[in-house]
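Q: when you get a sec, could you give me coordinates for this:
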Amino acid sequence: MYQPPHFREERLEIQHALIRAHPLGLLISSGEDGLLANPVPFLLDAAAAPKGVLRAHLARANRQWQALAAGQPALVVFQGVDTYITPSWYETKKETGKVVPTWNYAIVQVRGPVRVVEDREWLRRQITALTAEHESSRSEPWAVTDAPEDFVEAQLKGIIGIEMTIETIEGKWKVSQNRPLADRIGVTAGLAAEADPRAAEMERLVRAYGGIPGP
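A: Here you go, the predicted model:
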């Protein structure tokens, strides 16, 4: 990943937080037919290895697991918040006019070897943990055990597990740090005026990484 130094985010806890907040990763690997890519919801176990372990499952009908079973390493891309940034928000536009649009974003890329898991109990634990992670905040959380046991068993036969031990992890937070202070302030004001939850989240990041106090 292209990484200008001022956009690099190397704090593991921040990288992990983005993965947890945006767990639908793009799993990329190579196979006999070339590159393969599939969106997959991952569960992060930060304590299982120095940089963490990712666990997920694929449909057995998805041929990507067969390429991974051949010992192929993989790349997983986790996309955080992203927003278009208009140069109209920059103070520099008024001063020189020498400005162009850009796109702000936060992203994490993870690489490592992938182990394919066919063990039924591992798969049950994985889907139980993944479900609990995303149901726990609901007033009436659904659990795997709410479904009939024979139905769950039939579903387990149709999936296969994957586990990646993270070897390398890169974070890139491109959130206007490279702009002059007056431009960064203009970006936060512009984002604050947008009726979009993504803009509100990006405003928070621009303030945090740009040294701008909150309103």
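Q: use CA for all of it now, contacts and neighbours both
A: OK.
Q: could you give me the buried positions within the biggest helix by length in the chain?
A: If each helix of the chain is counted by residues according to DSSP state H, the longest one is helix 120-135. By 16 or more other Cα atoms under 10 Å, the buried positions in helix 120-135 come out as 123-124, 126-127, 129-131.
Q: can you name the residues in contact with it?
A: Residues outside helix 120-135 that contact it (Cα atoms under 8 Å, 6 or more residues apart in numbering): 42-43, 55-57, 117, 141-144, 156, 160-161.
Q: try 7 Å
A: If you take Cα atoms under 7 Å, 6 or more residues apart in numbering as the criterion, helix 120-135 is touched by 43, 56, 141-144, 161.
Q: next structured bit after that helix?
A: helix 149-157 (DSSP states H and E).
Q: after that next one comes which helix or strand?
A: strand 159-165.
Q: contacting residues for the most centrally placed residue in the chain?
A: Residue closest to the average C-alpha location in the chain (Cα atoms, centre = their mean): Phe78, at 2.3 Å. When contacts are counted by Cα under 7 Å, 6+ apart, Phe78 touches 19, 22-26, 107-109.
Q: if we can go back for a sec, which of the contacts of helix 120-135 count as buried?
A: 43, 56, 144, 161.
Q: for Val99, state which of these is nearest.
A: Taking Cα to Cα as the measure, Val99 lies nearest Leu43 of those, at 40.7 Å.
Q: state the distance from that closest one to Gln177.
A: 30 Å (Cα to Cα, to the nearest Å).
Q: over to Ser137?
A: 34 Å.
Q: between the two, point out the one with more neighbours.
A: Legend: neighbour count by other Cα atoms under 10 Å for Ser137 and Gln177, higher for Gln177 (19 against 9).
Q: ok, the more buried one - contacts?
A: Contacts of Gln177 (Cα under 7 Å, 6+ apart): 6, 209-210.
Q: now swap in Val53 and tell me
A: Val53 touches 44-46, 163-166, counting by Cα under 7 Å, 6+ apart.
Q: would you turn those residues into TSV with distance to Thr83?
A: Shown next, in TSV, are the contacts of Val53 (distance: Cα to Cα, whole Å):
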residue	distance to Thr83
Leu44	26
Asp45	29
Ala46	29
Glu163	32
Met164	30
Thr165	31
Ile166	28
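Q: how about this one, so we can line them up?
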Amino acid sequence: MYIPPAFRDDDKESLSATIRAVRLATLVTATAQGPLATPLPLFLDESEAEHGVIYGHVAKANPQWRVTPLGDGLAIFMGPDAYVTPAWYQTKQETGKVVPTWNYVAVHAYGPVEFFEDADRLLEVVTRLTNLHEGGRISPWSVSDAPPDFIQSQLRGIVGLRMPITRLEGKRKMSQNRNAADRAGVVSGLSASDRPSDREVAPLIPS
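A: Below is the predicted model of the structure:
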């Protein structure tokens, strides 16, 4: 990922927070047949390895797990993002020398990809993913709510994913390259947007 110095995020807690907040990531592997990519819910276990380990699962019918990766895999975690119109910049009024851009947060995690079919490990991954995404609900659903034989049949249709993280790249592009007046204009414009995703980006822009 191309990261100009102004946008680089090397803070481990910030990177981990982005990974934890992203509900759907993308797993990419390079293969002799070309790149393969799958959108997946993933979770980070920070108790394992220096940078943590990413877990998830893919459908057994998905060919990605059967094709030997060339080198490390890549998990892409895209955080909040928003389009930025030049109309919000004070500089537009002064010189007109402005262009549109996009503000966003992204984390790329790299590491060797391991796939597994062990039923007990699969059940643990499925349970942890379920608890993660059901935890905030008023009446959370639990894996144990379904009949055990049904769950076992579902586990036979998936393959587990484990990726120890060997390298992390973080990018937080939030108008840091603009002057204070331009940044203030972006905050005002995003805050007034009818898009919830725009309003989520507004407070991330430095004053």
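Q: TM-score of the superposed pair?
A: Once superposed, the chains reach a TM-score of 0.97 (TM-score structural alignment, normalised by the length of structure 2), with 207 aligned residues with a Cα RMSD of 1.2 Å.
Q: returning to what we had before: out of the buried ones among the contacts of helix 120-135 of structure 1, which comes closest to Glu95 of structure 1?
A: The closest of those, once distances to Glu95 of structure 1 are taken by Cα to Cα, is Leu43, at 47.8 Å.
Q: check which helices and strands the strand ranked longest in structure 1 sits against.
A: Secondary structure of structure 1 per DSSP state E: the longest strand is strand 102-117. Contact analysis of strand 102-117 of structure 1 by 3 or more Cα pairs under 7 Å, 6 or more residues apart in numbering; DSSP states H and E lists helix 64-69, strand 73-85, strand 159-165, strand 168-174 as its packing neighbours.
Q: which positions within the second one qualify as buried?
A: The neighbour-count criterion (16+ other Cα under 10 Å) identifies 73-83, 85 as the buried residues of strand 73-85 of structure 1.
Q: and Ser176 of structure 1, what is it in contact with?
A: 104, 184, 206.
Q: apply 10 Å and report the result again.
A: 6-7, 85, 102-105, 183-185, 187-188, 202, 205-207, 209-210 (Cα atoms under 10 Å, 6 or more residues apart in numbering).
Q: among these, which lie within strands?
A: Per DSSP E, the contacts of Ser176 of structure 1 map to strands at 85, 102-105.
Q: which pair of the contacts of Val53 of structure 1 spans the longest distance?
A: Ala46 and Glu163 (12.9 Å).
Q: higher neighbour count, these two?
A: Neighbours of Ala46 of structure 1 and Glu163, each counted by other Cα under 10 Å, are more numerous for Glu163; the result is 19 against 15.
Q: do I have it right that the more buried one meets Val116?
A: Yes - between Glu163 of structure 1 and Val116 there is a contact at 6.5 Å, judged by Cα atoms under 10 Å.
Q: got any residues that touch both of these two?
A: 56-57.
Q: pull the distance from stretch 165-173 of structure 2 to the chain's centre.
A: Centroid displacement of stretch 165-173 of structure 2 relative to its chain, using Cα atoms, centre = their mean, to the nearest Å, is 11 Å.
Q: in structure 1, what stretch matches it?
A: Aligning stretch 165-173 of structure 2 against structure 1 (TM-score structural alignment) gives residues 166-174.
Q: sort out which residues of the matching stretch are buried, please.
A: 166, 169-174.
Q: switch those residues over to a markdown table; also include distance to Lys98 of structure 1.
A: Listed next are those as a markdown table, based on distance: Cα to Cα, whole Å:
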| residue | distance to Lys98 of structure 1 |
| --- | --- |
| Ile166 | 42 |
| Ile169 | 35 |
| Glu170 | 31 |
| Gly171 | 29 |
| Lys172 | 25 |
| Trp173 | 24 |
| Lys174 | 20 |
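Q: returning to what we had before: among the contacts of Gln177 of structure 1, who's most crowded?
A: Going by other Cα under 10 Å, Gly210 tops the contacts of Gln177 of structure 1 with 19 neighbours.
Q: not counting its neighbours along the chain, what's nearest that residue?
A: Gln177 (5.4 Å; Cα to Cα, 6 or more residues apart in numbering).
Q: kindly provide the distance from the one you found to Gly190 of structure 1.
A: Taken as Cα to Cα, the span from Gln177 of structure 1 to Gly190 of structure 1 is 16 Å.
Q: over to Trp173 of structure 1?
A: 19 Å.
Q: repeat that for Arg125 of structure 1.
A: Going from Arg125 of structure 1 to Gly190 of structure 1 by Cα to Cα gives 45 Å.
Q: same question for Leu130 of structure 1.
A: Leu130 of structure 1 is 37 Å from Gly190 of structure 1, by Cα to Cα.
Q: Gly97 of structure 1 too?
A: 18 Å.
Q: just give the nearest non-adjacent residue to Ala32 of structure 2, would you?
A: Distances taken as Cα to Cα, 6+ apart put Leu70 closest to Ala32 of structure 2, at 7.2 Å, once the chain neighbours are dropped.
Q: cool, Lys92 of structure 2 as well?
A: Val98 (6.0 Å).
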